[in-house]
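A.B. asks: No letters, just coordinates:
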């Protein structure tokens, strides 16, 4: 084994990122009342002007394959949280639209989510560190497009 690479600072940095996320995610997704994946979809739709996105864009945003996302969307549509609508700009595409029931579920989930975020993330970081972390995460996200 290459001991030098095993102990490389960049490997350690990435490992810390993965470990922190793995520990934080179950805490901040506790008590949502809906599955994590549903929450991610509803949150993306809720934060988008018009509360609708093309199905393919939404699948990309929540890191699902198109087939996996279609099954997820089918379940969410059956529960009345989203509905599909034709995309007026592209007749081959469909939009996922947040329904009133989906908005209610998102509001309930966000109440729990924000409480957990403030307890397990925000409380652990001073304001300056939160600003730096936000800048770093945006830089990483944008560098990988």
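C.D. replies: Thanks, I have it. Fair warning: this is a prediction, and the values are worked out from it, not measured in the lab.
A.B. asks: contacts and neighbour counts: CA atoms only from here.
C.D. replies: Fine.
A.B. asks: residue boundaries of the strands in the chain?
C.D. replies: Using DSSP state E, the strands of the chain run over residues 52-54, 82-87, 90-98.
A.B. asks: Would you mind measuring from the residue lying closest to residue 130 once chain neighbours are set aside to residue 89?
C.D. replies: Among residues not flanking residue 130 along the chain, residue 122 sits closest, at 7.4 Å (Cα to Cα, 6 or more residues apart in numbering). Distance, residue 122 to residue 89, by Cα to Cα, to the nearest Å: 40 Å.
A.B. asks: Comparison target, given below:
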């Protein structure tokens, strides 16, 4: 991109859209009487791995939360019976998170509310062509950031 002003405007628009959509989706999920949006995000990632689960560091890499926040969040989910944690047999510093059957039920209950909310607060405002361009561009940005680790 040759014009930094255009890049800055796109960045600002992305942040504003993200903030507005996530707040609206969180509200819809809360009104739906389901698990909080952050819990849903964790359950979705754990469900994809099945009974194998994910190392806590992997959970943190896959969700949009700080590592410290993920640890507290998973502990809350353990207390709610949605997730179990188990230590790595060869390295006690490593913990695994695994979705429980109750977690799968919570995920399935939340999914329709979440998907309707995405349609309402995001998809309804962009054409299929715009969504394809946005998705491709943002995935390219996300991929470029995978090699950068926070300090």
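C.D. replies: The structure has been received and is ready for your questions. Just so it is clear, the structure is predicted and the values come from calculations on it, not from any experiment.
A.B. asks: Neighbour count for residue 122 and residue 89 of the first structure, which is higher?
C.D. replies: The neighbour comparison of residue 122 of the first structure against residue 89 (other Cα atoms under 10 Å) goes to residue 122, with 15 against 8.
A.B. asks: So the more buried one versus residue 131 of the first structure, what's the distance?
C.D. replies: Residue 122 of the first structure sits 11 Å away from residue 131 of the first structure, going by Cα to Cα.
A.B. asks: likewise residue 41 of the first structure?
C.D. replies: Applying Cα to Cα, the value for residue 41 of the first structure to residue 131 of the first structure is 25 Å.
A.B. asks: do the same with residue 5 of the first structure
C.D. replies: Applying Cα to Cα, the value for residue 5 of the first structure to residue 131 of the first structure is 31 Å.
A.B. asks: and the residue nearest the centre of the first structure, what does it touch?
C.D. replies: Per Cα atoms, centre = their mean, the C-alpha nearest to the average position across the first structure is that of residue 40, at 4.2 Å. When contacts are counted by Cα atoms under 8 Å, 6 or more residues apart in numbering, residue 40 of the first structure touches residue 62.
A.B. asks: Tell me the residue in the second structure aligned with it.
C.D. replies: By TM-score structural alignment, residue 40 of the first structure lines up with residue 41 in the second structure.
A.B. asks: Residue 10 of the first structure now?
C.D. replies: Using TM-score structural alignment, the partner of residue 10 of the first structure in the second structure is residue 7.
A.B. asks: same thing with residue 24 of the first structure?
C.D. replies: Checking TM-score structural alignment: residue 24 of the first structure goes with residue 21.
A.B. asks: Name the nearest residue to its match, sequence neighbours excluded.
C.D. replies: residue 121 (5.7 Å).
A.B. asks: neighbours around that neighbour, how many?
C.D. replies: Residue 121 of the second structure: 18 neighbours (other Cα under 10 Å).
A.B. asks: What of the one 4 residues further on?
C.D. replies: With neighbours defined by other Cα under 10 Å, the count for residue 125 of the second structure comes to 11.
A.B. asks: do you know how far it is from residue 118 of the second structure?
C.D. replies: If you go by Cα to Cα, the gap between residue 125 of the second structure and residue 118 of the second structure works out to 10 Å.
A.B. asks: What ranges does the second structure have for its helices?
C.D. replies: 4-31, 37-49, 56-62, 67-79, 101-121, 128-145 (DSSP state H).
A.B. asks: mind giving me JSON lines with these and columns for distance to residue 94 of the second structure?
C.D. replies: Compiled in JSON lines, the helices of the second structure are given as follows (distance: least, Cα to Cα, whole Å):
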{"stretch": "helix 4-31", "distance to residue 94 of the second structure": "31"}
{"stretch": "helix 37-49", "distance to residue 94 of the second structure": "16"}
{"stretch": "helix 56-62", "distance to residue 94 of the second structure": "7"}
{"stretch": "helix 67-79", "distance to residue 94 of the second structure": "12"}
{"stretch": "helix 101-121", "distance to residue 94 of the second structure": "22"}
{"stretch": "helix 128-145", "distance to residue 94 of the second structure": "24"}
